[in-house]
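Q: Give me a model of this one.
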Amino acid sequence: MFDQFQLSEEHEEIRSAVRDVVEAKIAPFAAEVDAEARFPTEARDALLATDFFAPHVPEAYGGAGADALATAIIIEEVARGCTSSSLIPAVNKLGGLPVQLGGDEEIKQKYLTQLAQGHGFSYGLSEREAGSDTASMRTRAVRDGDDWILNGVKTWITNAGESDFYTVLAVTDPDGKRGNNISAFVVEKGDEGFTFGEKERKLGIKGSPTRELFFDNVRLPGDRIIGSEGQGLKIALRTLDHTRVTIAAQAVGIAQGALDYAIGYIKERKQFGKRIADFQGIQFMVADMGTKLEAARQLTYVAAAKSEREDADLGFFGAAAKAFASDAAMEITTDAVQLLGGAGYVQDHPVERMMRDAKITQIYEGTNQVQRLVMGRKLLG
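A: Below is the predicted model:
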């Protein structure tokens, strides 16, 4: 009866394989990627070469067919070494999953196949005045014969400019019922009238470009719509139920990396003639960090299993995992900086970067305040 709490041998093998790739080809560039605010091309190439670029894509479309738990483990392990790099598989799932969940076979064959081959996929939902209130978006798509004409702006788009494809949500019936008047489309990087804003200057995840998307009379063929007209927001929110698990996994990975580094440091650093790891107060801090981390990991893995099964209570568990794990990551990385003292505050050590990176996990894919609204509504029915 206890086997349900033990990862399969296959999952453990995946973790080991990803960790080897991260330690050899991703983590060594993490500080440089952060300092130069450049896209981690080394990570992209390494992930693509090992089927970790978009592992969730089904085998039918040329992907690895990794289940939700395996995908979470991959993102966790990459984040342990470099948060910016972990956004490559995470955002590819976020951008591509609407096609997988809501698209017809033709659009799946066209875009999921290319995603598996290395063409990145981003997600265009948020706008300046429509962040948490997504139904208030102003981007519009108007029919023109069999085509659609897209106009508007999307904001806070992760890996914008690097990805080749973008799932974009737009109002297609301005007079329709709120929430049921939005459709989803695939926009290609080379579409005429589609351009990018300047890169945002951010606190963390500096290696992952965040930019606005501008649509100026972008003509989209009719077969670019994902699912039925008016079903876009439902597809988008269903996607988030699944992908919030990946943000929880990312947070767990960041926290693990910070805890690992802090433990290594306090075992070496000496004060008053002994290792600071031997002081009881330090041990209490580490114990609390480890407890929060393992609680976050277990909740994340349960949520991932529910994502794979598409359980009815996934909405609650996805939100709970994302909120709990990201709060834990913020606390753990802050304590890691504290354990290193002054050394933790300088860029010679990675914990200050991890603390900066952890903050965004409390914000994107729905702030943790929104997650608590989701959880409360699920519990109250």
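Q: From here on, just use CA atoms for contacts and neighbour counts.
A: Fine.
Q: Identify the single longest helix in the protein, thanks.
A: The residue-count maximum for a helix in the chain (DSSP state H) belongs to helix 232-268.
Q: Return the distance of that helix from the chain's centre.
A: Offset of helix 232-268 from its chain centre (Cα atoms, centre = their mean, to the nearest Å): 8 Å.
Q: which secondary structure elements does that helix contact?
A: helix 68-81, helix 83-102, strand 165-171, strand 182-188, strand 274-275, helix 280-309, helix 314-340, helix 351-360 (3 or more Cα pairs under 8 Å, 6 or more residues apart in numbering; DSSP states H and E).
Q: how about the ones you listed in JSON lines, adding distance to Leu112?
A: Converted to JSON lines, the helices and strands packed on helix 232-268 look like this (distance: least, Cα to Cα, whole Å):
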{"stretch": "helix 68-81", "distance to Leu112": "16"}
{"stretch": "helix 83-102", "distance to Leu112": "7"}
{"stretch": "strand 165-171", "distance to Leu112": "10"}
{"stretch": "strand 182-188", "distance to Leu112": "11"}
{"stretch": "strand 274-275", "distance to Leu112": "52"}
{"stretch": "helix 280-309", "distance to Leu112": "18"}
{"stretch": "helix 314-340", "distance to Leu112": "24"}
{"stretch": "helix 351-360", "distance to Leu112": "28"}
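Q: who wins for proximity to Asn159 among these?
A: helix 83-102 (7.7 Å; Cα to Cα).
Q: Let's compare: structure for the following, please.
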Amino acid sequence: MTFPLNADQTQIQDLVRRIARERVARRADEIDRNAEYPQDMFDLLKELGLFTLPFPERYGGAGSMLSACVAIEELGRVCYNTAYLLLVQWVPFGAILAGGTEEQKERLLPGLAAGELRGAFASTEPQSGSDVARIKTRARRVDGGYRIAGSKIWCTNSHIADFILVAAKIAEEGEAARINLFIVPRGAAGLEIGRKEEKIGARGVPSCPVFLDDVFVPDDGRLGGESPQGFKVVMEAFNQSRPLIGARGVGLAQGAIDHAVDFVQQREAFGRKVSHFQGIRWMLADMQMQTEAARNLVYKAASLVDAGVTGAELAACSAMAKCFASDTAMRVATDAVQLFGASGVSAEYPINRYFRDAKVLQIIEGTNQIQRNIIANSLLGRAPA
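A: Okay, here's the model as predicted:
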């Protein structure tokens, strides 16, 4: 570890690493194989009080994005899905904290912090993933609130969420349509959650389509109230949380290295341990160098958040962290599978799980192509349409 952690962060790292190895690791393969929501792991994270880690102390958190990245990395090192449970809780928390009214914060944040409430975020649509501006879901003003009609896909956690933050376009009279977020409670009339997607990775935290058939949301269900900047504020807040996605990549890469090192030290070929061959040793050296570089970039981005840095500087660094770390996870996991040989493609060994989860991470939470656009824009400005 070359990036300095303070005493509190080191304590969090030691605690989560021990819990991950002793209580999480043994469940990882089963969670992936059965593709069932790991309620026991959610309860464990709730018991540890990790749901507010990156958020202010008033909600029971440490107020540190770096501390949150450390926790995500240690969990992701043994079980991507358990690490994902933290993130899907943090996304609605962060959105409401950044863009919600005081009433909305008081109503929802304590429950999310305690693990008594679960939320989900629904933005992606069949024709608009990265291109959020083209969403077709609409909210029309009616007496006392709004009626929302449309559909979403890849809504993670929606099958158990107590509420879903739904992105929809609304056009007030005399104004151009703009995107807003609406708090749609579970059980709302006209809300339907579809069957979960069969995913190659991230299998333990289901993602489902969401259908909204004229769903009524009262005025106090519009995130941020009447503020026209609500959605923009939330999107900017997501720049601050992007290092968490990178931390998942670092955890995957380090976990793949852990498995690969153990395997090559036990296996023999041509009368020698596989770990004695120079080609193998160099592969592992490259894997560790790439992972350490990714870790330092992720921790730098998290430290910028903790230092209060915002705007273009943070956006670019966060994009680099997410992109580089997830690409590194994919490269390292691919090489780890190669080191396992035929065993690498066998379901009897866990290394293929790291490979599949890493591929997912390159796509979700902002594709790596979009991250490269953000980085290029910081250097060159936006390209003409």
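Q: Serialize the helices and strands packed on helix 232-268 of the first structure to a markdown table and add fields for distance to Glu32 of the first structure and mean neighbour count.
A: Compiled in a markdown table, those are given as follows (distance: least, Cα to Cα, whole Å; neighbours: other Cα atoms under 10 Å):
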| stretch | distance to Glu32 of the first structure | mean neighbour count |
| --- | --- | --- |
| helix 68-81 | 13 | 28 |
| helix 83-102 | 11 | 26 |
| strand 165-171 | 27 | 26 |
| strand 182-188 | 30 | 25 |
| strand 274-275 | 31 | 13 |
| helix 280-309 | 27 | 19 |
| helix 314-340 | 20 | 26 |
| helix 351-360 | 11 | 25 |
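Q: between the ones you listed, which gets nearest to Thr243 of the first structure?
A: helix 83-102 (6.0 Å).
Q: Which residue numbers in the second structure does the closest one align to?
A: Mapping helix 83-102 of the first structure onto the second structure (TM-score structural alignment) gives residues 80-99.
Q: mean offset of that stretch relative to the first structure (after superposition)
A: For stretch 80-99 of the second structure, the mean deviation from the first structure after alignment is 1.2 Å (mean Cα distance after the TM-score superposition for the first structure).
Q: out of the helices and strands packed on helix 232-268 of the first structure, nearest to Trp156 of the first structure?
A: Nearest to Trp156 of the first structure, of those and by Cα to Cα, is helix 351-360 at 11.7 Å.
Q: Read off where the closest one ends up in the second structure.
A: Using TM-score structural alignment, helix 351-360 of the first structure pairs with 351-360 in the second structure.
Q: same deal with stretch 30-45 of the first structure?
A: Using TM-score structural alignment, stretch 30-45 of the first structure pairs with 28-43 in the second structure.
Q: Grab the nearest non-local neighbour of Ser207 of the second structure.
A: Thr156 (3.9 Å; Cα to Cα, 6 or more residues apart in numbering).
Q: tell me the centre residue of the first structure?
A: Ala90 (4.0 Å; Cα atoms, centre = their mean).
Q: List the buried residues of the longest helix of the first structure.
A: The neighbour-count check on helix 232-268 of the first structure (16 or more other Cα atoms under 10 Å) flags 232-236, 238-259, 261-263, 265-266 as buried.
Q: just stretch 10-23 of the second structure next, same as before
A: Buried, per 16+ other Cα under 10 Å, within stretch 10-23 of the second structure: 12-13, 16-17, 19-20.
Q: Kindly report the same for stretch 206-217 of the first structure.
A: Quick answer for stretch 206-217 of the first structure (16+ other Cα under 10 Å): 206-215, 217.
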